[in-house]
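Trainee: Okay, predicted coordinates and the sequence, questions at the end:
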Amino acid sequence: MRVSSDELKLPLPSLADYVHFHRKRLGLTREALGHRAFLSARTIQKLERGEQTGLSQPTQQALGRALGLTSPAEFKHLDDLTRVHIPRPWSPEVVRTEVTAAEQAMLDDLMPSPAAYCNWSWDVIAANDAYEKLFPGRVAAGNVMLWLFGPMGRKVMASWADEIPNDVARMRGIMTHFGNPEPGIQVLRALQDDPDFARLWLTRSVGFDRGVEEPQHVHTEAGPVSVSMQLQSFPAGREFLHLCVAAVRPYRGPSLRTDPI
């Protein structure tokens, strides 16, 4: 079932919202922002009203600098926002919600390494026993973001407060890149009443890939560990299925609480 705009309390990623937010963050009038970006105040007004989205690459770059954007991820996000309303012919035709017997057998063959299949919207659609032990309840929750903001995710993730800002930023980046698809909107609706999620979403921070130098820190029965996920994609049929295999290493992170799982 599609989510109507009336059901959303948080803004979907859009060029209008992004320009307005950063202009207000900088305390600029439309005239001042236009002067910085070599655009008219009327053009800034049209951008903020959603009446104009198409921008040339040089104009995008000038607008991004005028808005105080600095990172490649922010400029990529700005580019995605200019086309967020345009259909993506390369987008997934099918969102996988189950695996074949052969795919499940591959997960089981990877034991004792934790492994799971996820689709492009971070749904965990199958996992082996080691993955379920490492991330208890994640398969039942169905979606990594829903699990992270649920009671089990808050308990299992050893550095939860440090983890979630980057995850919310990546959710924003991925949603926009895929054109605000319905599965992403459904996750946004499910999380919009969580005050921690809402606070982070409203910062408009954006990210994309998790770097190899950014492990997840996880509490286990044997103590905390650091986990790096290795992803292998299967784009056949544009289904964007990812095989996620966890490399579990001794804990290398900040000082933590000591209560066990």
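Mentor: Alright, I've got the coordinates. This one's a predicted model, so the numbers in the text were calculated from it and none came from an experiment. Numbering: from 1, shown residues only.
Trainee: Going by C-alpha atoms from here, please, whenever you check contacts or count neighbours.
Mentor: Noted.
Trainee: what helix or strand does Asn166 sit in?
Mentor: In the assignment (DSSP states H and E), Asn166 maps to helix 160-177.
Trainee: What's the first helix or strand after that helix?
Mentor: Note on helix 160-177: by DSSP H and E, the next helix or strand toward the C-terminus is helix 182-191.
Trainee: Could you list every helix and strand in contact with that next one?
Mentor: helix 144-148 (3 or more C-alpha pairs under 8 Å, 6 or more residues apart in numbering; DSSP states H and E).
Trainee: Can you point out the buried residues in the helix or strand following the helix it packs on?
Mentor: Note on helix 144-148: by DSSP H and E, the next helix or strand toward the C-terminus is helix 151-156. For helix 151-156, a neighbour-count test (16 or more other C-alpha atoms under 10 Å) marks Met152, Gly153, Lys155, Val156 as buried.
Trainee: Checking Val218 next. Helix, strand or coil?
Mentor: strand (DSSP: H, G, I helix; E, B strand; the rest coil).
Trainee: mind checking how far it is from Pro112?
Mentor: 17 Å (C-alpha to C-alpha, to the nearest Å).
Trainee: wait, Ala41 sits on Gly34?
Mentor: Yes. Using C-alpha atoms under 8 Å, Ala41 is in contact with Gly34, at 5.3 Å.
Trainee: got another, please set it beside the one above:
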Amino acid sequence: MMDTASPVISRELGDFLRTRRERLTPEQVGLPSTGRRRTPGLRREEVAVLAGVGVTWYTWLEQGRPINVSMQVLVAVGRALRLDDTERQHLRRLAGVRVSPAESAVSDPSLPAAFQPVLDKLDPYPACLQTSLFDVVAYNRAYRFLFTDMDLIPLAERNCAVRFFTDPDWRSRYVDDDIVATRMVAQMRAVVGSDMDTPAAATTVGELRQRSDEFARLWSRHDVMLQRYETKRLDSPLVGLLHLNFVSTSVTGTGHRMTVMTPVDETTSQRLTRMADLARQR
């Protein structure tokens, strides 16, 4: 979706493109060197050729003129300027393109490692790091045994939504599973919005619609919900009933969120401590 860019945004877009252009040399992009240059980096004409767009059009874009920009052209310009994932997303925002949280969940192998010590310190409270589409990428020992032994589930299959709607044993851990089903789909709807072109969203939602009639029905209702705090009852395979507050916070700029589960009552607190003790023995 494109928004009409304000003059300030247009200037920011032009300045961003110029700075990215000036950091490149012809040799870096496979163009012949033409000797000494009055200004650093590539010329506008060279960027236009690399992106397959008109020189006048690209000049207007860099000058911050309010012109319409298609997604295809933005991708071509980003490729010509050798932008990384973060820079491409920034370019799209400056051009008025909505970037969904699902799409901004850039795969960064260092992220789980960076958060693992934080998650470990939260024991005996279960905690995990997951994408906006419920892919679990890191978790602590308490979370490992909350539903099942997460270590036994292949990394590519650690998606809470997929497991909830396709694995009866996983779903049976939720006492109020019908309520959870409705809320989970509404949260996914709010994240994805109408943008189903992102690989992560298309893959996860497509798989769920194919494998679960219930998910397909709930998805077709178009209910949306953004919830950072809720209470759930879980039937732990190790210690029985747990009454937990689920508190989530977004990790800025990553498309991920960290969720921590804290006890609602003293009985749950004692059972979490016992679960942590049992987990250490495994």
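Mentor: Yep, it's here. Because the structure is a prediction, the values reported are computed rather than measured.
Trainee: Pull the distance from the helix holding Asn166 of structure 1 to the chain's centre.
Mentor: Offset of helix 160-177 of structure 1 from its chain centre (C-alpha atoms, centre = their mean, to the nearest Å): 4 Å.
Trainee: now for that helix, which elements pack on it?
Mentor: Applying 3+ C-alpha pairs under 8 Å, 6+ apart, we find helix 160-177 of structure 1 packed against helix 72-82, helix 195-201.
Trainee: Quick check: nearest residue in space to Ala141 of structure 1, chain neighbours excluded?
Mentor: If the residues on either side of it in the chain are set aside, Ala141 of structure 1 comes closest to Trp147, at 5.6 Å by C-alpha to C-alpha, 6 or more residues apart in numbering.
Trainee: since we're on that neighbour, how many residues are nearby?
Mentor: Neighbours of Trp147 of structure 1 under the rule other C-alpha atoms under 10 Å: 19.
Trainee: Show me what it lines up with in structure 2.
Mentor: Counting by TM-score structural alignment, Trp147 of structure 1 lines up with Arg163 in structure 2.
Trainee: List the contacts of that match.
Mentor: Glu157, Trp170, Arg171 (C-alpha atoms under 8 Å, 6 or more residues apart in numbering).
Trainee: and which of the residues you listed is nearest Met275 of structure 2?
Mentor: When the contacts of Arg163 of structure 2 are ranked by distance to Met275 of structure 2 (C-alpha to C-alpha), Trp170 comes first, at 17.6 Å.
Trainee: separation between the residue nearest in space to the middle of structure 2 and Arg44 of structure 2?
Mentor: Taking C-alpha atoms, centre = their mean as the criterion, Ala105 is the residue nearest the geometric centre of structure 2, at 2.6 Å. Computed as C-alpha to C-alpha, the Ala105 of structure 2 to Arg44 of structure 2 distance reads 31 Å.
Trainee: can I assume Gln232 of structure 1 sits in a strand?
Mentor: Yes. Under three-state DSSP, Gln232 of structure 1 sits within a strand.
Trainee: hmm, back to that, just the buried residues of helix 151-156 of structure 1 now: which is nearest Pro181 of structure 1?
Mentor: Closest to Pro181 of structure 1 out of these is Gly153 (24.7 Å), distances taken as C-alpha to C-alpha.
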